[in-house]
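# Just need the structure, nothing else, for what follows:
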Amino acid sequence: MNQPYPLISCLCVTSNRSEQLEKAIICFATQNYPNKELVISYPKNDLNSKQVVERMKKDNTIRIMLVERAVDESLGNARNHLIAKCSGDYVCMWDDDDWYHPSRLTYQFNSMQIVGQRYQASVLHRILLYDTTTKKAYYSFPYTWDGTILCRKEILLQNQYANANRGEDTHVITFLSGRKLLYRIEDAPFLYVYIYHGANTWNYKHFENFMDKSELLDEELTNSIVKMINS
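Just a heads-up that it's a prediction; the model follows:
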C-alpha cells in the first residue's frame, strides 16, 4: 500500500552563504508536510555552512543529511549526487537564497494527486519576486519556474541535470513537458519568493528581465512580503 505522504527529499546546494542557508533550513523545518528530509551539499572548504548545519541538526525534529562536495563541482552535478544519495520517493529543489511558505510541499504534492496520477512532477507557474537592492516586490508573469520543481525521484535518476552552473535544469523541464508529466500550478504565488540579493547564480540583468515582465506590487503588499521573509 502506498503511503499517503511519501518521503520528499528537499535538495539544497549551498556555498558560503551561511546566513541565507540558516533561513532556508528554518523554512524547511516549518513545512507542514509530515514526511520530509533536507539534503544539503556544501563545498569542502565552506566551514561556516557546515557549522550552521551541524548546529541546527541538534534539533532532532529536523531531518538533515550533509554531503560534502569538491570545490569545483558544478551545480548540476551537485544536484545529481544529492538525488542519488537522498532517500525520498520525490525530490524538491530547495535554493538556499529564496523563501518558502510553510505549505509549499503539501500544496505542490497534493496538487499533483488531485489532477491525476499521470503527473510525475509539478512546478509553480506564478511566484513572487523581491529585489533587496530596490526594496520592490513583484507578482510574476506566467512562467515555468524551474527552481520550484517537485518531481518523482526515479524520473530524475534517469534524466539527470546537466554538468553546468547555469541552465542545468532546462532539459529536465523539456523532458517532463514533452511527455506531459509536468503539472503547472497557476494559483499559488504565495508559496515561493524568489529573492535577488546581489550574489545570485544569475546576474541582475537576468532578474531584471523577469521584473520587467511582472506586476509591481504596492507598498502594503511589499511590506507584508518583507515581513514574511524576515520572520
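
# Every contact and neighbour count from this point should use C-alpha atoms.
Fine.

# Mind naming the longest strand for the protein?
Using DSSP state E, we find that the single longest strand of the chain is strand 36-43.

# Next, the buried residues of it.
Under the neighbour-count criterion of 16 or more other Cα atoms under 10 Å, strand 36-43 has K36, E37, L38, V39, I40, S41, Y42, P43 buried.

# following that strand, which helix or strand comes up?
helix 47-56 (DSSP states H and E).

# Grab the nearest non-local neighbour of the residue positioned nearest the centre of the chain.
By Cα atoms, centre = their mean, the chain has its centre lying nearest to W94, at 2.9 Å. Excluding its sequence neighbours, the residue lying closest to W94 (Cα to Cα, 6 or more residues apart in numbering) is C12, at 4.9 Å.

# Relative to M228, how far out is L182?
Remark: distance between L182 and M228 (Cα to Cα, to the nearest Å) = 29 Å.

# residues near P34, how many?
Neighbour count for P34, taken as other Cα atoms under 10 Å: 12.

# Now the residue nearest to W94: which helix or strand?
strand 8-13.

# Name the helix or strand for V91, please.
Applying DSSP H and E as the criterion places V91 in strand 90-93.

# elements contacting that strand?
Packing partners of strand 90-93 (3 or more Cα pairs under 8 Å, 6 or more residues apart in numbering; DSSP states H and E): strand 8-13, strand 150-152.

# re the thing from before, contacts for the longest strand of the chain next, please.
7-15, 25, 28, 49-50, 62-71, 78, 82, 86, 88 (Cα atoms under 8 Å, 6 or more residues apart in numbering).

# what residues are up against I195?
I195 is in contact with D97, D98, W99, L129, Y130, D131, T132, counting by Cα under 8 Å, 6+ apart.

# Following up with a second sequence; could you model it the same way so I can compare the two?
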Amino acid sequence: MKPTANRNTLLDNLFKRQRAAAPQKTPFVSVVCPTWNRREFLPYLLYIYQYQDYPADKRELILLDDSPESNQDLVDMMIDPALHNVRYIHSPERLPLGKKRNMLNELATGEYIISFDDDDYYPPEKISYQVAEMQGP
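Presented below is the predicted three-dimensional model:
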C-alpha cells in the first residue's frame, strides 16, 4: 500500500467523523399550500402542520386560498395566535395552480420551501425528514 493512499484514507475518515459530529443547524422552513374550495380539509391540514416534530419557531405555514369565500375565520379558530407562524392569504380572483405556487414561493421567508397539499396526510416527521434529506450528509 502506498503511503499517500493510506494518508488519504485517514484524512477521509477524519473528515467523515468531523461532519458526523458537527451539529446540523436548524434552518427556518416555509411550508406552502395552495387551496381552493377545500374548507372541509383545512382543519386536517392545520392539525397536521401543528403536530409536526420540527420546531415551531423554525417554520411557517403559508396558505393561498382563491375560494369564492374566505376561510380566515376557520384558520383563526384553529390556530393559536401567539404562534405567529401561519399566514392565510385570500385571493378573490381564481388563479391557476402554477401561479399560486409561484406566489407562495415568493412569499416564503424560509431557507427551505416544502409543499403541502390540502388533501394529503403527512406524518409528524415530514418536515424534519425533508430538511435532513436536503441538508445531506
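
# circling back to that earlier point, more crowded one of L182 and M228 of the first structure?
Between L182 of the first structure and M228, counting by other Cα under 10 Å, L182 is the more crowded of the two (23 against 13).

# ok, the closest residue to the more buried one other than its chain neighbours to S177 of the first structure distance?
Closest residue in space to L182 of the first structure, ignoring its immediate chain neighbours: A121 at 4.8 Å, by Cα to Cα, 6+ apart. According to Cα to Cα, A121 of the first structure stands 10 Å off from S177 of the first structure.

# Compare the two (neighbour count), which wins?
Per other Cα under 10 Å, whichever of A121 of the first structure and S177 has more neighbours is A121, with 25 against 14.

# Could you check which residue of the second structure pairs with the more buried one?
In the second structure, no residue is equivalent to A121 of the first structure according to TM-score structural alignment.

# So for stretch 95-112 of the first structure, what gets flagged as buried?
For stretch 95-112 of the first structure, burial by neighbour count (16+ other Cα under 10 Å) applies to 95-102, 104-105, 107-109, 111-112.

# Of the contacts of strand 36-43 of the first structure, keep whichever come out buried.
7-15, 25, 28, 49-50, 62-67, 69, 78, 82, 86, 88.

# got the contacts of I195 of the first structure as a markdown table, with distance to K213 of the first structure columns?
Converted to a markdown table, those look like this (distance: Cα to Cα, whole Å):
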| residue | distance to K213 of the first structure |
| --- | --- |
| D97 | 22 |
| D98 | 20 |
| W99 | 21 |
| L129 | 11 |
| Y130 | 14 |
| D131 | 14 |
| T132 | 18 |
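
# now those in CSV, with secondary structure and distance to F207 of the first structure?
Converted to CSV, the contacts of I195 of the first structure look like this (DSSP: H, G, I helix; E, B strand; the rest coil; distance: Cα to Cα, whole Å):
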residue, secondary structure, distance to F207 of the first structure
D97, coil, 14
D98, coil, 13
W99, strand, 16
L129, strand, 9
Y130, strand, 10
D131, strand, 9
T132, coil, 12
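
# Of these, which is the nearest to L21 of the first structure?
D97 (7.0 Å; Cα to Cα).

# just checking, that closest one touches E22?
No - at 9.7 Å, D97 of the first structure does not count as touching E22 under the criterion of Cα atoms under 8 Å.

# The helices and strands packed on strand 90-93 of the first structure into CSV, with extra columns for distance to E219 of the first structure?
Formatted as CSV, these follow (distance: least, Cα to Cα, whole Å):
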stretch, distance to E219 of the first structure
strand 8-13, 31
strand 150-152, 32
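
# Looking at those, which is nearest to E215 of the first structure?
The closest of those to E215 of the first structure is strand 150-152. By Cα to Cα, the value is 25.5 Å.

# Read off where that closest one ends up in the second structure.
Against the second structure, strand 150-152 of the first structure falls on no residues (TM-score structural alignment).

# Return the distance of that strand from the chain's centre.
Relative to the centre of its chain, strand 150-152 of the first structure is centred 11 Å away, using Cα atoms, centre = their mean, to the nearest Å.

# which helices and strands sit right next to the helix or strand just after that strand?
Past strand 150-152 of the first structure, further along toward the C-terminus, the next helix or strand under DSSP H and E is helix 153-158. With contacts taken as 3+ Cα pairs under 8 Å, 6+ apart, helix 153-158 of the first structure sits against helix 75-85.

# Quick one: average offset of the helix it packs on versus the second structure, please.
Mean deviation of helix 75-85 of the first structure relative to the second structure after superposition (mean Cα distance after the TM-score superposition for the first structure): 0.8 Å.

# which one is Q108 of the first structure nearest to, not counting chain neighbours?
Closest residue to Q108 of the first structure apart from its sequence neighbours, by Cα to Cα, 6+ apart: S122 at 6.6 Å.
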